[in-house]
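Colleague: structure for this input, please:
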Amino acid sequence: MSLVIESRPSELQYIERVWRSSSEDVGRMMSVATSHWELVFWEQSGRMQAAVLGPEPRASQAPVPGDAVFFGISFALGTSMPHIPVSRLVGGNAEIPDVTRRSLWLKGSAWHVPDYDNAEAFVLRMVREGIVDLDPVVPAVLDGACPDVSERTLQRRFVAATGLTQGAIRQIHRARQAAVLVQEGVPAQEVVHRLGYFDQPHLARSLSRYVGRTATQLGARDTTQPLSLLYKT
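Modeller: You can find the predicted model right below:
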């Protein structure tokens, strides 16, 4: 049983990460909560499929197509597709029809199917043709800026661009950081101190909700059910 995942960051402001994976005798995985939406392609038994996956507000078990190859583009926070509001995709997905190994249709135009090495060129075309947009306020606020807008306006823009509130994004991000630290062998009490949890029970609840694993399971590298992509930010 294995789910091999490889990923890389991107210098393009619209992309958080590009990844690819393959499955072998894996029926289900634990899908870790994520605040990013993704464009995912997978091939199984010679058939190519694609879908837009929305943000995941909590961890959940997800089926994995057997003996399949996957490729995905995880989009940066604040990036959205205006014709498919991300708020409608939270915890769900939208299938892209009529995909072949070579082409797909997006908003009435034919596109070459992207791959791990040319994801940036594909996304830049999406930007040029108005399929993808970026609200610069979202990454600015997450980096600590204080824009001159009301709190209500700010929350509305966050939800419109990400499907989630600021608070939900920060909690998901912190839990994913905690999971990576625990997997690296950092003691739970140290993780609590570094990331600002109240205490170890608070950390435990966060990991259970957003990662679907206890600190003990993460530290032991429990492989009974593989995890979706976790990485250092």
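
Colleague: only C-alpha atoms from now on, for both contacts and neighbour counts.
Modeller: OK.

Colleague: I would like the residues contacting the longest helix seen in the chain, please.
Modeller: Ordering each helix of the chain by length in residues (DSSP state H) puts helix 166-183 first. If you take Cα atoms under 8 Å, 6 or more residues apart in numbering as the criterion, helix 166-183 is touched by 33-35, 57-58, 155, 158, 188, 191, 195, 203, 206-207, 210-211, 215, 218-221, 230-233.

Colleague: measure the residue of the chain most remote from its centre to A140 for me?
Modeller: No residue in the chain sits farther from the centre than D148, which is 28.9 Å out by Cα atoms, centre = their mean. Distance, D148 to A140, by Cα to Cα, to the nearest Å: 12 Å.

Colleague: sequence B follows; please return its structure for comparison with A:
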Amino acid sequence: MYKERASRLPGAAVWTSTPSVPGDEGPGRVLPDGCMDLLWHDGRLLVAGPDTRAHAAGAASLWAGVRFHPGTAPALLGVPAHELRDRRVDLADLWPAAEVRRATARVHAADHPARGLEEVALALAASAAPPDPLLARLVTALDAGRPVAATADELGLGARQLHRRSLTAFGYGPKTLARVLRMRRALALARAGVPFAEAAARAGYADQPHLSREVRSLTGLALRQLVPPDTVS
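Modeller: This next block holds a predicted model:
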């Protein structure tokens, strides 16, 4: 069973995933969302990099995580996003051993790993520079369906500069980020009961087949596999 709540860290979410019934295989596939996560599993701390495709979740046991708002994790974790693209990496491979031990101890001292991870994330944010407001504006514009070129102009960035900053912050270029965010918008509409064709149009796709191709490309699954049957019109 997957549960999520808003974190005390602005823009972040705290989540847990556990098997809900005997034989449950856990959270299934994690879809691209433009985010990075700090994870706890089986006593270990890991970092989930930004995905360009669906990721098969781990074993059927407790997982906990803090999902950072797109573009914010690299400054907190001290690693460019593109170095972790489509990867799950032990925090011990990224940080000095002493820092990993302190973070792990903080998680284990909490009454639940998810709350411990949130405390680690809050401590990281308290010692880091404030989030880059330009990155926040970029995410907001692309999530609203603004074209990449027009957004770059509005932000006063050239194409190469925007691409370079996007690689560091998001793990991929702005066009890929725009694709991921558009797919998430369409899926949210479809899961809310909006017919597929209307969801495609409202999210900015040419038509329903275009949406279906993008979902298949980014997740490896058919659109209908990602929308509960009782919501499909």
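
Colleague: fetch the TM-score of the aligned pair.
Modeller: Once the chains are overlaid, their TM-score stands at 0.75 when taken by TM-score structural alignment, normalised by the length of the first structure; 206 aligned residues with a Cα RMSD of 2.9 Å.

Colleague: and for the residue nearest to the spatial centre of the first structure, nearest residue in space, chain neighbours not counted?
Modeller: Nearest residue to the geometric centre of the first structure (Cα atoms, centre = their mean): H36, 4.0 Å. Of all residues not flanking H36 of the first structure in the chain, P55 sits nearest, at 5.2 Å (Cα to Cα, 6 or more residues apart in numbering).

Colleague: which position in the second structure pairs with that neighbour?
Modeller: Alignment note (TM-score structural alignment): P55 of the first structure maps to P50 of the second structure.

Colleague: now swap in V186 of the first structure and tell me
Modeller: Match for V186 of the first structure (TM-score structural alignment): V194.

Colleague: that match: neighbour count?
Modeller: Neighbour count of V194 of the second structure, defined by other Cα atoms under 10 Å: 18.

Colleague: cool, E118 of the second structure as well?
Modeller: E118 of the second structure has 26 nearby residues by other Cα under 10 Å.

Colleague: next SSE downstream of whichever strand or helix holds it?
Modeller: Using DSSP states H and E, E118 of the second structure sits within helix 113-127. Downstream of helix 113-127 of the second structure, the next assigned helix or strand under DSSP H and E is helix 133-143.

Colleague: how about that next one: buried residues?
Modeller: 135, 138-139, 141-143 (16 or more other Cα atoms under 10 Å).

Colleague: what of stretch 167-185 of the second structure?
Modeller: Buried residues in stretch 167-185 of the second structure (16+ other Cα under 10 Å): 167-174, 176-185.

Colleague: how far off centre is it?
Modeller: Chain-centre distance of stretch 167-185 of the second structure: 10 Å, with Cα atoms, centre = their mean, to the nearest Å.

Colleague: where in the first structure does that stretch fall?
Modeller: Counting by TM-score structural alignment, stretch 167-185 of the second structure pairs with residues 159-177 of the first structure.

Colleague: distance of the nearest residue to A220 of the first structure once chain neighbours are set aside relative to S74 of the first structure?
Modeller: Sequence neighbours aside, Q183 is the residue nearest to A220 of the first structure in space, at 7.8 Å (criterion: Cα to Cα, 6+ apart). Q183 of the first structure sits 22 Å away from S74 of the first structure, going by Cα to Cα.

Colleague: so for these two, which sits in the more crowded spot?
Modeller: Per other Cα under 10 Å, whichever of Q183 of the first structure and S74 has more neighbours is S74, with 21 against 16.

Colleague: just give me the match in the second structure for the more buried one.
Modeller: Match for S74 of the first structure (TM-score structural alignment): R67.

Colleague: for that match, give me its contacts.
Modeller: R67 of the second structure neighbours (Cα under 8 Å, 6+ apart): 12-15, 35-38.

Colleague: one more time with 7 Å, if that's ok
Modeller: By Cα atoms under 7 Å, 6 or more residues apart in numbering, the contact list for R67 of the second structure reads 12-14, 35-38.

Colleague: check which helix or strand covers it.
Modeller: strand 63-68.

Colleague: going by neighbour count, list what's buried in the longest strand along the first structure.
Modeller: The residue-count maximum for a strand in the first structure (DSSP state E) belongs to strand 15-24. The neighbour-count criterion (16+ other Cα under 10 Å) identifies 15-23 as the buried residues of strand 15-24 of the first structure.

Colleague: likewise for stretch 222-233 of the second structure?
Modeller: Those would be 223, 227, for stretch 222-233 of the second structure by 16+ other Cα under 10 Å.

Colleague: pull the residues that contact it.
Modeller: 190-193, 195, 212, 215-216.

Colleague: from those residues, which single one is nearest W63 of the second structure?
Modeller: Nearest to W63 of the second structure out of the contacts of stretch 222-233 of the second structure is R191 (Cα to Cα; 24.5 Å).

Colleague: ok, now which ones touch R137 of the second structure?
Modeller: Per Cα under 7 Å, 6+ apart, neighbours of R137 of the second structure: none.

Colleague: likewise for G220 of the second structure?
Modeller: Taking Cα under 7 Å, 6+ apart, we find G220 of the second structure in contact with A54.
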